[in-house]
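Q: Dropping a prediction and its sequence here:
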Amino acid sequence: MSEDWTRLSAAIRTARKARGWTQHQLAEKAGIGFSTVQRLEGGAPFTRRPPSLDRIERALGWQLGSADAVLAGGDPEPTGSVDAAAPREAGDIGAPPAKRLPRRIEHELASGEVLDTEVLQLGNSRVRMIIVATFEPGDGDDQEAVAEDLEAWTRVQHQLRNMTPSEGNP
C-alpha cells in the first residue's frame, strides 16, 4: 500500500490551524525546525518516515503512530491532551516535548540485549552522539563467541573515540 503524504500534510495543516498556530509556532511546540514543518505540510513524499513526525504527533495531541495511520488512509487518534503550552524559550527549542526514544530505536532495543554504550562529544559543540551496542543472543552461545563479539565492539569503540571531524565538516 502506498503512503498518502498529501493526506498527511492536510491533516497536519488542519490540526495546526484548528489550534490557531502558525507553522513557526508548531515548529517551536514540536521542538523541530520551521523548514521541517513546511516540508511536511507541503505534501511531497518522503522516502522514509521523518523522525520529526513523533514530535509533530505529540505537539498536536495525537497518539504516537497517528501519522502512520493517516499515511495509510486512516485518521489521527487524539491523546486527549494537546501541547498548547506557550512557545519554548530559545534555549529549549530543540528539546523534545517528552523524553521518549523514536520507535525505531525502541524496537531495536527491545529485540536484543544491550552489550554496552558509548557517549561521544562531537568536537567542541554541545552535541553528543549516543551509541548503544546490542546483540542477539544465540542458542548455545559459548564464551568464545561472546568474547569475539566483545572484542569486535572494543575495536569499534576505539575507532569511534579516535574519529576527528574532517576539515570543513564540524
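A: All right, it came through fine. The structure presented is a predicted model; accordingly, all values stated were derived computationally and were not measured.
Q: all contacts plus neighbour counts: C-alpha atoms, from now on.
A: Noted.
Q: Relative to residue 115, how far out is residue 53?
A: 29 Å (CA to CA, to the nearest Å).
Q: So the two - more neighbours on which side?
A: Between residue 53 and residue 115, residue 53 has the larger neighbour count (other CA atoms under 10 Å), namely 21 against 13.
Q: Quick one: residues contacting the more buried one.
A: residue 67 (CA atoms under 8 Å, 6 or more residues apart in numbering).
Q: Just the element for it, please.
A: helix 52-60 (DSSP states H and E).
Q: For the next helix or strand after that helix, which residues meet the burial criterion?
A: For helix 52-60, the following helix or strand on the C-terminal side (DSSP H and E) is helix 66-71. For helix 66-71, the neighbour count (16 or more other CA atoms under 10 Å) marks 66-71 as buried.
Q: Could you give me the buried positions within the helix of greatest length in the chain?
A: Secondary structure of the chain read by DSSP state H shows that its longest helix is helix 143-162. Of all the residues in helix 143-162, those buried under the rule 16+ other CA under 10 Å are 153, 157.
Q: what does it rub up against?
A: So helix 143-162 is contacted by 118, 120, 133 (CA under 8 Å, 6+ apart).
Q: next up, a second structure to put side by side with the first:
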Amino acid sequence: TSSLEGASVREVDALVTRRRALIAKNVEGRLGMDDILKHHRFLEGQIEELNAEKGKLARKHQIASALMRREKVGSRKHTELSDRCYKLEEAATAFNVRAVATNKERDWFRSTKAWHEGVRQTLTEYVQCSDGEHISKKQLEEDDRLFASFNFGSSLLSPDRVDAEAP
C-alpha cells in the first residue's frame, strides 16, 4: 500500500518539478520550442502509459473478482482472492491520483501562452510528414532549390507530390 502511494507521490512531485522548471526557464527568458516539445512528448508518453496501465488493472480486477465469486466464502482461496482484489483497488486509487495529476498538468500546459505560441509556430513554419515528424518549410525549400537540377517532376513542397512508398 505505502509503496503504491509513495510511487504516486513521487510521480506527482516529478510533474510539479517539471512545471517549476518550465516556469523558471520562462521567467529567465530561456524557454524554447525544444522545452515545450519535450514537455509535450513527456505528457503524451505519461498518458499512453496510464492508458495501458488502466486496461491491465481493469482486467486483473475483473479476473480476480470472477474467481472470488466462484470460491466458497470463508475458504482460504476466497480470502486470498479478496486480498488480491483489495490490493488491486489500492493500485487503482494510486493510478487515479497519477491520472488526475497528469491530466491537470496537460490542461495547464495547453492553456499556457508558450503552448499556444508553439502550436502557432509549428503550424506556420513546419510541415508534418506521414510518420508524424515535423520538417521546417525553410529546409524543404532549401532542399527543393538544391535538388531542382535532378528534375523530380514536382516540387518537394507541392501538394500533388506522390511519396515513393505509395502504391
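A: Arrived safely. What you see is a predicted model, and the numbers here were worked out from it, not measured in a lab.
Q: Send over the TM-score of the superposed chains.
A: The TM-score (TM-score structural alignment, normalised by the length of the second structure) is 0.25; 78 aligned residues with a CA RMSD of 5.5 Å.
Q: and the contacts of helix 143-162 of the first structure as JSON lines, adding neighbour count and secondary structure?
A: Listed next are the contacts of helix 143-162 of the first structure as JSON lines, based on neighbours: other CA atoms under 10 Å; DSSP: H, G, I helix; E, B strand; the rest coil:
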{"residue": "118", "neighbour count": "12", "secondary structure": "strand"}
{"residue": "120", "neighbour count": "12", "secondary structure": "strand"}
{"residue": "133", "neighbour count": "15", "secondary structure": "strand"}
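Q: what's near enough to touch the nearest residue to residue 116 of the first structure once chain neighbours are set aside?
A: If the residues on either side of it in the chain are set aside, residue 116 of the first structure comes closest to residue 133, at 5.3 Å by CA to CA, 6 or more residues apart in numbering. Residue 133 of the first structure makes contact with 114-117, 153 under the criterion CA under 8 Å, 6+ apart.
Q: residue ranges of the helices in the first structure, please?
A: Using DSSP H, helices in the first structure cover 5-18, 23-30, 34-42, 52-60, 66-71, 103-110, 143-162.
Q: Which strands and helices lie in contact with the fifth one?
A: Same thing as helix 66-71 of the first structure. On a contact count with 3 or more CA pairs under 8 Å, 6 or more residues apart in numbering; DSSP states H and E, helix 66-71 of the first structure meets helix 5-18, helix 52-60.
Q: mind listing the strands for the second structure?
A: In the second structure, the strands defined using DSSP state E lie at 126-128, 134-136.
Q: so residue 11 of the second structure makes contact with residue 98?
A: Yes: counting by CA atoms under 8 Å, residue 11 of the second structure touches residue 98, with 7.0 Å between them.
Q: Looking at these two, which is more packed in?
A: Per other CA under 10 Å, whichever of residue 11 of the second structure and residue 98 has more neighbours is residue 98, with 23 against 16.
Q: From residue 6 of the second structure, how far off is the more buried one?
A: 11 Å.
Q: ditto for residue 138 of the second structure
A: Residue 138 of the second structure is 48 Å from residue 6 of the second structure, where distance means CA to CA.
Q: do the same with residue 63 of the second structure
A: 26 Å.
Q: do residue 50 of the second structure as well
A: Residue 50 of the second structure is 17 Å from residue 6 of the second structure, by CA to CA.
Q: Kindly report the same for residue 56 of the second structure.
A: Residue 56 of the second structure sits 20 Å away from residue 6 of the second structure, taking CA to CA as the criterion.
Q: Now render the contacts of helix 143-162 of the first structure as TSV, adding distance to residue 6 of the first structure.
A: Formatted as TSV, those follow (distance: CA to CA, whole Å):
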residue	distance to residue 6 of the first structure
118	39
120	39
133	37
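Q: Closest one to residue 5 of the first structure out of those, please.
A: When those are ranked by distance to residue 5 of the first structure (CA to CA), residue 133 comes first, at 33.5 Å.
Q: in stretch 5-24 of the first structure, what counts as buried?
A: Neighbour-count burial for stretch 5-24 of the first structure, with 16+ other CA under 10 Å as criterion, is recorded at 5-13, 15-16, 23-24.
Q: nearest to residue 38 of the first structure, of the helices and strands packed on helix 66-71 of the first structure?
A: Of all these, helix 5-18 comes closest under CA to CA, at 9.3 Å.
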